[in-house]
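Colleague: For reference, the sequence and a predicted model appear below.
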Amino acid sequence: MRRALKASARALFGTRAGLRWLHLILGGALLMPYWLVGTVIVGPVVGAKSLFSDSLALQFGAYAIALPTAAVTALFFPLTRPLAVGLAKALCGVPAERFAEGPARSRAARLRASGWFTLHAGIGALISGATLALPPFAVSLMVLPFFPALRGRLELPHYPAWQLALFPFAGVAMLIALAGCAAAAGALLARQAPVLLGPTPADRLAAAERRATELAERNRLARELHDSVGHALSAVTLQAGAARRVLDSDPGFVREALAAIEETTRRTVGELDSVLGLLRQDDDNTTQLDGPTLDTLDGLLARSGVPVSLSADGDLAAVPAPVSREAYRIVQEGLSNALRHAGASPVTLWIALRGEELEIMMENPLPDTAPVVRPGGGRGVRGIAERAALLGGRAQAGAQGAVWLLCARLPLGGDR
């Protein structure tokens, strides 16, 4: 019983109930300008001598005009929804993820926001009026039995003592009833908030498109990091290992290996700065990634750490920049895979223009033993396929007999 009483008291007078009550009073304040306009219109009709007359016809007539006026105003004011969402998040006790973000753009979203504004202001005005009127009256009832002079001043009829003893209980009952009405109205608004202020199908579609765009951009940057930094680390690891083995017997080779490591890391730091710079940019229109192209392919092959035999057919300088950048990265990842899994085995590379396509083929001998599978590895081949698919092309890689073969075809008209 005690637990039930505590739960009831918390529901009527707890922090959440108080915040929702405040939310309702704010709704009444939002309706006040429309109500004043309504009194100006209704006052002459009902013959009210003052805009603040206690005439019920004036009060409810102005209320009847204020509600549709507020609804129309909210319908054509897109910022109604974010303002309403801000209030509801703070005061209604509804999880923030259940609300829509941003102004209402679609017709359905504006209708919902208008419905919420009207409901909030309409119920809030009634609760606000009751909050202003009932407490003074209830307190008067509670003190009347103890002040005979006050009863005389109010010219009240004579009440028997047992009836006067009921007056304080009636006052307390009024206050409890007011709190109950406010709690019920607040709970109603809390239930309707996700319905009227939640995302519409158009909002969900727009959010899904934003997430897809962000995910595609994140994957693109991840591919750039994987291909550039991964290739550099593989080359540096191979060169450092070779230098360590001949450290005492071939100092000249060690110096060349250290110079190659220095050059590789210097270039990789530059590419890493470029990619990290994109991560710090807030403007989606400035996220165009300018990376190496096929024009710098000779440098890549020279510092790849593996012997490469290149056969090129066609004017590679004429390849569009977006296609050329992706082709460079595909070759770079292919070399990284060969270096990582086949060591210093020779690689044969063919690059040719075939009509409206750029064809890339790369092969290297398979190692005698199966390569060690790294935890979380395998992203390179998948990244090659993603790069080709984004340009409208295709790529595949796998064992073909005694060699590992990579083949990619990129349309020259592909753009990102």
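Modeller: Looks like it came in fine.
Colleague: from here on, contacts and neighbour counts on C-alpha atoms
Modeller: Will do.
Colleague: by contact count, what packs against whichever helix in the chain runs longest?
Modeller: As assigned by DSSP state H, the longest helix anywhere in the chain is helix 201-245. Counting contacts by 3 or more Cα pairs under 8 Å, 6 or more residues apart in numbering; DSSP states H and E, helix 201-245 packs against helix 251-279, helix 321-342, helix 379-390.
Colleague: Residues contacting the helix or strand following the shortest one, please?
Modeller: I take that to be helix 379-390. Following helix 379-390 in sequence order, the next helix or strand is strand 394-400 (DSSP states H and E). Outside of strand 394-400, the residues within contact range by Cα atoms under 8 Å, 6 or more residues apart in numbering are 366, 381, 384-385, 388-389, 404-410.
Colleague: Please enumerate residues in contact with the next helix or strand after strand 394-400?
Modeller: In the C-terminal direction, the helix or strand that comes right after strand 394-400 (DSSP H and E) is strand 403-411. By Cα under 8 Å, 6+ apart, the residues outside strand 403-411 that reach it are 323, 327, 334, 356-366, 388, 391-399.
Colleague: same thing but at 6 Å, please
Modeller: 356-366, 393-398 (Cα atoms under 6 Å, 6 or more residues apart in numbering).
Colleague: Just put the helices and strands packed on helix 201-245 in TSV and tack on mean neighbour count and distance to Gln239.
Modeller: Below are the helices and strands packed on helix 201-245 laid out as TSV (neighbours: other Cα atoms under 10 Å; distance: least, Cα to Cα, whole Å):
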stretch	mean neighbour count	distance to Gln239
helix 251-279	15	6
helix 321-342	23	11
helix 379-390	19	21
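Colleague: Structure two is appended below for comparative analysis:
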Amino acid sequence: MIDSLRPVTRAVTYTRWLHLVMATVLATVFAFVLPGLGRLETPASAWLLVAPLPLLAVLAVLPGVRLSEGTQAQLLLFPRRRDEEKPDVVPAPSASWEDRRRTALWLVLRYELGVVTACLSVHVPTLVVRLLRSADGDRPLRVPVTGTLFGPQWWYAPLAPAVLALFAAFVVAAGALLARAARALLGPSAAARLAALEERTERLLEHNRIARELHDSVGHALTVAVVQAGAARAAGSPEFTRQALAAIEETGRHALEDLERVLRVLREDAQPLAERPSLTDAERLLAAARGSGARVTAEVTGALETVPGPVSREGYRIVQEALTNVVRHAGPVDVFVRIAVGAAALELDVRNPLDVRNPLDAPDRPAAGAGGGSGSGSGLRGIRERAALLGGHAETGVHEGAWRVRVLLPLDDLG
């Protein structure tokens, strides 16, 4: 019983009822302009449901009408309460003919349902009073609108609350129907929802790319700094310590530059990253690896400056991640780096030997340079993702007694 009365006690029921009866303002104007339409007991009053429709169609063309209707719907159909879900109606002017068509449907539905609700709101209380008076034997029952007369009957008394209950149920149902129609007709269209979803997806992808930038740049710098500091402490040589500190300073400076660039992008609402390092800056990666104790042999063929910007920048990050893995997991070993610019593809090849005497290469430990025994570390996953986004592919794993990271990136489609 209490649950059945709950809709009647909710404030939203009455705000929606108010939103419905407000539609009769237009009907009232037509009743004054066209005499005879305001007399509800005559058949001519039915024209009140038809006469305003052409005007509603004209109003739907105006962009501001949709904004006004959306604002009213948001305030009255979806009042802001903590226990209510947020509405799907976002007030905005019409931006297309599809919006205007949906606005026209909304105006017609709101008007027709509002006129019926207003009519019942006026005549139901009158009918209830007449039922009670007729049940008391005071006078015969005269039905509103039709004017039909019925003799006094005692059972009119229990009929009065039933009429009120039916009217309350109608108001609740009409309000719910109008709210549902508002979501469909005043909310974003299917195309707009798809565009918003695509925009959100692009934003998430951009955030993921920024996170990967921070992982590659700052992770590389911290790895080099930790390895350099440990090597300097173990060496006990002032000259080696000086070189290690210089390498840490240089790597840290570049990491701070990358961090500042990424933070600037975040402050500017995720605009595309600019001035990112590319393969033409690969020498600083090789120098940082050498400063960490690794014996790096580099082979560069082709003109790096001719590599398209996206490929060159992602290629830099791939080499950086591969060298970071070597320094982190293999330590001061021989490393071979090959960067080859071909006519159709860019090849990146980073190898370091596997040494069974190295604890890192024991059967129960990750392979040297791998970042994970199965090659599932976040660094290797990032390399594969970068390659896949550019239409290339990456190979990571043991090859001819060495740990190898080999990436092929196409150039013919991006040149």
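Modeller: The structure has been received and is ready for your questions. This one's a predicted model, so the numbers in the text were calculated from it and none came from an experiment.
Colleague: hang on, the earlier thing: list buried residues within the contacts of strand 403-411 of structure 1.
Modeller: 357-366, 393-395, 397 (16 or more other Cα atoms under 10 Å).
Colleague: Ser53 of structure 1 belongs to a strand, doesn't it?
Modeller: No: the assignment for Ser53 of structure 1 is coil, going by DSSP: H, G, I helix; E, B strand; the rest coil, so no strand is present there.
Colleague: I'd like the distance between it and Pro44 of structure 1.
Modeller: Counting by Cα to Cα, to the nearest Å, the gap from Ser53 of structure 1 to Pro44 of structure 1 is 12 Å.
Colleague: again, but for Ile127 of structure 1
Modeller: 27 Å.
Colleague: neighbour count winner among the two?
Modeller: Neighbours of Ile127 of structure 1 and Pro44, each counted by other Cα atoms under 10 Å, are more numerous for Ile127; the result is 24 against 13.
Colleague: And the more buried one, what's its match in structure 2?
Modeller: When structure 2 is aligned by TM-score structural alignment, the residue opposite Ile127 of structure 1 is Thr117.
Colleague: Over to Ala317 of structure 1?
Modeller: So Ala317 of structure 1 corresponds to Glu305, using TM-score structural alignment.
Colleague: check contacts around that match.
Modeller: Applying Cα under 6 Å, 6+ apart, no residues qualify as near Glu305 of structure 2.
Colleague: Kindly recompute the last result at 10 Å.
Modeller: 278-280, 312, 341 (Cα atoms under 10 Å, 6 or more residues apart in numbering).
Colleague: Thr268 of structure 1 against Leu233, yeah?
Modeller: Yes: between Thr268 of structure 1 and Leu233 there is a contact under Cα atoms under 10 Å: 9.1 Å.
Colleague: Now Glu84 of structure 2: closest residue in space, sequence neighbours ignored.
Modeller: In this structure, Glu84 of structure 2 finds its nearest non-sequential neighbour in Phe78, 7.8 Å apart by Cα to Cα, 6 or more residues apart in numbering.
Colleague: Give the burial count for that neighbour, as a bare number.
Modeller: Phe78 of structure 2 - counted by other Cα under 10 Å - has 20 other residues nearby.
Colleague: sorry, back to before: how close does the match of Ala317 of structure 1 get to Asp258 of structure 2?
Modeller: Applying Cα to Cα to Glu305 of structure 2 and Asp258 of structure 2 gives a distance of 21 Å.
Colleague: what do you get for Ser378 of structure 2?
Modeller: Taking Cα to Cα, one finds Ser378 of structure 2 at 20 Å from Asp258 of structure 2.
Colleague: now Arg406 of structure 2
Modeller: Counting by Cα to Cα, the gap from Arg406 of structure 2 to Asp258 of structure 2 is 25 Å.
Colleague: Pick out the residue nearest the middle of structure 2.
Modeller: Centroid-nearest residue in structure 2: Arg200, 3.5 Å away (criterion: Cα atoms, centre = their mean).
Colleague: ok, now which ones touch the counterpart of that one in structure 1?
Modeller: Matched across to structure 1, Arg200 of structure 2 falls on Arg211, judged by TM-score structural alignment. Applying Cα under 10 Å, 6+ apart to Arg211 of structure 1 gives the contacts 205, 217.
Colleague: what about Pro152 of structure 2, neighbour count?
Modeller: 18.
Colleague: same deal with Gly152 of structure 1?
Modeller: Neighbour tally, Gly152 of structure 1, other Cα under 10 Å: 11.
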